[in-house]
Structure formats: structure tokens, C-alpha cells
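Asker: this one's structure only:
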């Protein structure tokens, strides 16, 4: 008996599945909060050089006020604002009352005595450790270090969850997130902050792999449940904006979002014990474990199918191959891959992973740089989040009618084209640029919705956890590289939209060769996948 038939026997989308889905949607909210947290904790505040021997107006001749002091010490830029990275080599009191100093040719120097920040708005790691001017690339590097942690976590927790079970992996990841995330809020230095954020990224991947699982969900409900999970990620971005608006101190915001994972830790004792992969347990044990069948009977009882649950026995459900037998079956496949043309399954996996890489690269490239548009960052983040709602709904409808492949290709094409257009727009068209970026980010959010389900359906049970880890690895590899593009963009601003637009277009070409998995049951072995 296949697992799809087994699910139908014990109630399909019954009370257990509904209750489990409701509880497992909560981690998606916190996952989104932590993924976009640095938009607020690393906010670039208004700043200018600290004049030498300046203590809020003291040591100023003739009773000159603080506003006049800036005119004497700090040149103005083309927008008549104090230059953020330059100051006069010596004070020029004769021009302190002038409104425009940008055209004057006066000697300037770098900020040798630090910076003054507008702390009336908020505090951030930028103002805490002076990540501005020649050090502003450190802000992007901090985000890349966090993404690197997720990259490493995809490998570590993928193996860990297979060997120790999902309950242990989920609880370990949650406990690590609480500890490291809270510690990051207390970090005494920027290097310590980066190390703790790296460990937080590892923990995040462990939670993603083990919590957002739909193996208990019947085939005809997988698309709907997946849409719900993706909407919770959108909700998480809105919740983060609200929290950041209320909590303006970055340490308190970092700590609040991290401590919230205690909720997951508390109810994981029940939920995770019922959400481990039954097929994975059976396959690894070789024989159908009576302990596993006790869990299945519990699910059947909760779904009102107690009598059907009693009839479940190892003889009825059949025996799955042992680890040794699976390795023996995989050897011919490996020989075929090494000495002949690549397996169709392997080719599909590479196309899928390239799509996830491009989606992660461009999605985070747009979503982690909302401050560049010059609008209120809190409302901008909300708008960038809310735009995902209609696109994810359209993605769900498209997956149901047209399938996964056409939906993925179409969304990647739309995202790539609209992002490329922004490269040719004048810098003063901020509003139109933001509208196009919203459309691109929404398309990529819908693409994520499709690719997550696509990944689960493409990888068979015996390698699904490894496949999910590989998918997250490729996504985080893309998101790791996207902040580094900001550093290149400091020297060539047009390079950012070109790179964020071309990569999805190339991935769309690769995704067009993917096999369609619409309305297909979750398969157990690679051989079954090859036959399909």
C-alpha cells in the first residue's frame, strides 16, 4: 500500500492534519521575521561627521548655534544636506550662515572623530558600530554571514534530521535559535554579532526543514496547504514591520523576535512526535515498526477512522526496503550516471536547484534593500509584504490549472523582465522603480510558493530530506550572494538590477525542462521517479 492510499485510509485531510497544519504554520511567521530582520536592525540612519572638539555647541566662538556649527564644519551635498562622509579640514566661520557650500572649493577630509547620528528615529547596528562610509559594506557582509549560516545549516540539519529524527532536529534548531538570537541582541562587538547571527542562520534552516513538512497532507490538498504556509510568511513580514515600528531599539527588537521561538519549543513536544516522516522511518528500519503503526492508529482515531486504524498491520501496508537494499538498488543508478548519460531524475534536480538559486538571489536582492527608495521604511516593508498576497493567490490558481512547470517559468520570466527595466530608468523615478520592484518581488514570492511544493513532489521519500536540504542550500546560496551585489553596486549602481534581472531569465530557460508533478502522488524511491 502506498502512502497516499494509507493517508486516505486513515482519514485524508482529517482533524489531525488540520490541527497539525495550524500549529506548523506559526514557525513560518517567525521565519519571515528573522529573514528580513536586518532591514530594521541594520537601518542606515541620517548621519554626518563629528566635528573636532564638538560637544553640542561648546567651544564655538561668538555663541554660534548648533545649526550654524554644521555649516562651518560640514559641507553640504547637492540636496543641501550635510555630507555623510566628509568634513572641512578646518572650520570656516565666514560661511557658517551660507545656505549652499556645495560649489565652494574648500579642503575636506574624512570623518576622523566618528559620526553623529539621528537617533530620534531608531538605533541600529549601523549607528552602534559605525558601519558607514568606507565601512558601509560591512552591513551587507553581516547579512551574507547570516545567509552563510543558513547554507551550512541546510547541510548539517538535513543529515541530523535523517539520523536523529525530526523531533530532535526541530527542538535542537529552536533551542539554538533562542540562545543565539538572544545572545546576538547582547553582542558587545560587531564580530561577535556576526558569529551569533551565523549560528542563528544555522538554527533557522533546522526549523525550516523540520517544520514546513507536508508529507501527511493528501495529494489533492498539498497546493492549498502550501499556499497557507506561504501566506504565513507574508504575514510574518507585516508583523515584523509592526514590531519594528513599536520597538525602535535594535537590541530589543532582535531579542523579542528570538525569544518568541519559545512558543515553538513548547508545543513541539507534541507536534513533532506526530510529524516525523512515517515513510522515512519505515524505510530506514527495513520492517514496518509497530511503534510507527501505533502512531498511524492514533492519527486514524483522531480522524474518526478508529476501525480502519485497527486493520493497519505490516502485512497490509507491505514491507519497505532496508538501507542495505536501497544502497544496492542505487548502485546501478550511480553506475549509469557515471558511465552513461545523466539520469533524467538528476537533470530535473539540477534544473530545480538552479531555479531556487535564482529565486533566492533576486528575491532577497529586492527585499533586503527597501531603504534605497527613500520612503518611510516601515510602510515600504509593509507594501513589499502585502504585494505577495495577490501573487501567491494567482500562483495557487495557476498551479491548479496549468501545473508547476508553466507557473514557475512564467513567474521567473515576469520577474526578470520587470527588474531589468528598472536598470534603464532615471534615478529620479523612485516611485515607478518601486512599483516595478514590487511586481518583481511579488512574482518571485509566488515562484517560491511553487518551487517549495515542486521540491517536495520531485524528490522521493528515500532522499526527500536531503532534497529539501539541497533546495534550501541552493536558495540560501543565492541569498548569500545578493548582499554582495550591493557592494558592487556602490561602484556601479546599474549593475544591481541587471544582475537581479538576468539570473531569473536564465533560470526560466532551465525550468522549462522540468518534469510536471501536478496531481502526482509522493513517490518512495528514485527508481519510481525515473519510471514516472
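Answerer: Received, thanks. Just so it is clear, the structure is predicted and the values come from calculations on it, not from any experiment.
Asker: Please make it C-alpha for all contacts and neighbour counts, starting now.
Answerer: OK.
Asker: Now do the SS call for residue 287.
Answerer: Here residue 287 is recorded as coil under DSSP: H, G, I helix; E, B strand; the rest coil.
Asker: Check the gap between it and residue 50 for me.
Answerer: Remark: distance between residue 287 and residue 50 (Cα to Cα, to the nearest Å) = 72 Å.
Asker: what about the two, which has more around it?
Answerer: residue 50 (22 against 15; other Cα atoms under 10 Å).
Asker: give the contact list for that one.
Answerer: 111-116 (Cα atoms under 8 Å, 6 or more residues apart in numbering).
Asker: Same check on residue 145?
Answerer: Residues in contact with residue 145 (Cα under 8 Å, 6+ apart) are 194, 197-198, 480.
Asker: secondary structure element for it?
Answerer: Using DSSP states H and E, residue 145 maps to helix 137-164.
Asker: just checking, next helix/strand downstream of that helix?
Answerer: helix 166-185.
Asker: between that next one and helix 137-164, how big is the angle?
Answerer: 160 degrees (axes from the mean of the first three to the mean of the last three Cα atoms, to 10 degrees).
Asker: Was I right to think residue 494 contacts residue 426?
Answerer: No. Under the criterion of Cα atoms under 8 Å, residue 494 makes no contact with residue 426, lying 10.5 Å away.
Asker: second one coming, line it up with the first:
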């Protein structure tokens, strides 16, 4: 708990911390667009079956030019339940009788139809080419589009597991973490480097190994016991936190990625929607910080994660003709998804002990990545009921927000350094309040 004393000597928010945040920001800027790119590379344009009298320039059925393209389309493609040209079937033979405006042919049987055996014609007004048009991932093969997204996100999951440890080589290791794993010499080196970068010239003389050992005496004694993966589930309080945080991350990530990578299924202008999301990202994250400071960790998550689900559910009830309202709801859903992600990350960091925080966050992160990779598969359910995937994406975060209430509040409370701190959190916090001593608390 005394690490704040050392941090104050080297600068708690100076040039070093700003450089670290800038480096992380650059990495996120490079990585994040790859997930959202699916809205463009896997977009599904309007399509219909290829038919000879419309699409084969060598066919001479309409040489005189008497019939329009709409007439030829009418006799070639049946209408679906929405009275629009069917996307997946065509008439076996042209139905010329359909051109009679006042004709009612009671004796005419239902015309025979067939699948798009000769391929499809795609609307290229918005996208000249996508993986859907290149590989014909429509109709009977439309589930393959969701599977392609599933494989992409599964690759991210595998990458997070395999390459997670490499981050320690690219970034300066946490001095606090080095102390709690019994590496005070390396911790002192990192603290002096931070002090130098932050311009704290006198800290070099003040920061000595004796100061570090004296200040962090309890943490160094606790570090003599090595922590392992199984320690996450050995004690009841920590086990409960890991399970609940993993469940929240799993449920939330399903909906966050389900919304963000499926914008094209909302039948809105994905280019405009992506621009609106880019504009709203910064104010949305500022709102998240404000809510964390004024509502606490639990209530802010209950508020933002629930609104994420409500925004998605509301889209279901808005007709496609009301494009502006659908765009507003989708933008709000994207904004609340960004805030929800940030708030859940903050809460998880503050609930986990420093000695095993990296491992615990890895387990929770894997749960979230599993949810993200599964999210595209729910879109396959559109074949049974068009709104079913969106109902699932809307209900799951609401359930996740209720799970948050089972976790303790961490605002203005001491960060746990060891598993023992987690198990004895209530008793330690009461002692701290009684003594009214200066400790590090989790406030921005």
C-alpha cells in the first residue's frame, strides 16, 4: 500500500507516464481498425440471381428494346415476403403473364423456381468488391461470412494467448510489480529511470535500496511466496472475483463485437456510421471517466452496459425507412460499447491483487476474446428470425450489468497488492479508515 510514497518521489503523472500512454495509444490506433474493417471487406451488397435475358448480352430476346429492365426483372425473379425481388431464387422459365397489369390468371399454377445455379449479380454502387462478392457468400453460403469473421476473431484470441508475454519486452516493467515479485533491485532501477524522465533531479539521492525495502517491507515479505495460476481459484473471494469478472467480460464482449462488426446488417450507411463513431469516441470516453469518478465503478457499469443493450434492442423496433433514427441508435450503441469496455477494464484492474494481476487479467481477457470470437456466429440465426441476433446482442449486456452488482465497489478504496489483501479486504479497509492514514486509493 505504501508504493504511492515512492511514486510521489519520482512523479506520479509526468513525462514518463505520458510517453507510456502515447505508445499504448499508437498501438491501439494501429490494431483497432482491423476489427472494424469487417464492415467493409465483408459487406453484403444487394444481389439477385443471374438470368440470361437480363445479364447475357448475347441473348436477343429483347433486341427491339420494347421491354424495360424492370419488366425483364419482373418476369425473371419472384418476389419475397416483402414484395421485393428474391435474392436467392429465380423462375425456371420467364413468366411473361406477369406483365399483364390487369390480368388475374386463376388457372395459372404457381410458377416453378430454382436456386441461383448460374451465380449472382451484385449491386456495385457502394462496394466494387468484397469477400462476399468474390466468394459468393450469400443465400445457402451466407453462414460462411459469419464463420470468416469467427476465424478472424479466433486468430486474435490465439494471438492474445501466445504473444501476451511479449508486451513486457516492449514496455517498461511496472516498478510496483517488480517489488511484489521480489525484484527490488530492478524496481529501483525502473523508479530512477522514471524520475529521470520526469525531471525529478533530487530523487536519485533519495531513492536508495534501503528506502525501497523500508517503504515496501510488507510487500517484500509477502513476495517470498510465489504465486501460480491455481492461486486465482484457491481462495473464495478471489475465485468469486475472477469468475464474475470473466462472465461480465464474456457477455459484454459478445454484444460489443456483435454490434461493431455487423453494422452492414443494420442496412444503414456504414461509411457515415463509421465517421460518426470516430467523432463520438473521445467524448464517450470522457463521459466514461466522469461516470467512474461520480457514480463509482459498479453503478457506472450498470448504467453504460445496460444502455448498450437497450440501444441495440431499440434498433429492432425502428423501421428501415427511418434511417436517421437507426443511425442515431447505432451510434449511441457504439459509444456505450466504448465506455463499457473502458469501465470494465478499470474495475477489473482495481479488484485484482498486484502479485497475480497480469495472470488474472489474462484469464479474464481470454473470456472476453472467446465471447468476441463467438459473436459473429449469432448472425447465422438470421435465417430463422431476422431480429434474433440483435435480441441476443441486446439482452446479454443487460444480464452482464446485473452481474457487476455482485462485485465490490473499488472507488476510493486501497488497491490490493496480495491475495491476502483480497481475502481480508473488509477488515483492512476498516482499519485504514480508523487510523486515517495516507494510502494509495483508486481515484483518478
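Answerer: On my side now, so go ahead. This one's a predicted model, so the numbers in the text were calculated from it and none came from an experiment.
Asker: quick revisit: who's more crowded, residue 494 and residue 426 of structure 1?
Answerer: residue 494 (16 against 10).
Asker: which residues touch that one?
Answerer: 423-424.
Asker: mind redoing it with 6 Å?
Answerer: Counting by Cα atoms under 6 Å, 6 or more residues apart in numbering, residue 494 of structure 1 touches residue 423.
Asker: what about the nearest residue to residue 2 of structure 1 once chain neighbours are set aside, neighbour count?
Answerer: Excluding its sequence neighbours, the residue lying closest to residue 2 of structure 1 (Cα to Cα, 6 or more residues apart in numbering) is residue 317, at 7.6 Å. For residue 317 of structure 1, the neighbour count with other Cα under 10 Å is 16.
Asker: Now do the same for residue 317 of structure 1: its match in structure 2.
Answerer: Following TM-score structural alignment, the counterpart assigned to residue 317 of structure 1 within structure 2 is residue 212.
Asker: which outside residues touch the host helix or strand of that match?
Answerer: Element membership for residue 212 of structure 2 (DSSP H and E) is helix 209-215. Helix 209-215 of structure 2 is contacted from outside by no residue at all, using Cα under 6 Å, 6+ apart.
Asker: Report the next helix or strand after it in sequence order.
Answerer: helix 217-222.
Asker: outside of that next one, which residues touch it?
Answerer: 180, 182.
Asker: How about that helix, which residues are buried there?
Answerer: With burial defined by 16 or more other Cα atoms under 10 Å, the residues of helix 217-222 of structure 2 counted as buried are 219-220, 222.
Asker: Tell me how far the aligned residue in structure 1 for residue 341 of structure 2 lies from residue 356 of structure 1.
Answerer: Aligned against structure 1 by TM-score structural alignment, residue 341 of structure 2 finds its counterpart in residue 448. Distance, residue 448 of structure 1 to residue 356 of structure 1, using Cα to Cα: 7 Å.
Asker: Neighbour count: these two, which is higher?
Answerer: A side-by-side neighbour count of residue 448 of structure 1 and residue 356, using other Cα under 10 Å, places residue 356 first with 29 against 23.
Asker: ok, back up a step: state the helix or strand in which the match of residue 341 of structure 2 lies.
Answerer: helix 430-458.
Asker: Measure how far that helix is from the centre of its chain, please.
Answerer: 12 Å (Cα atoms, centre = their mean, to the nearest Å).
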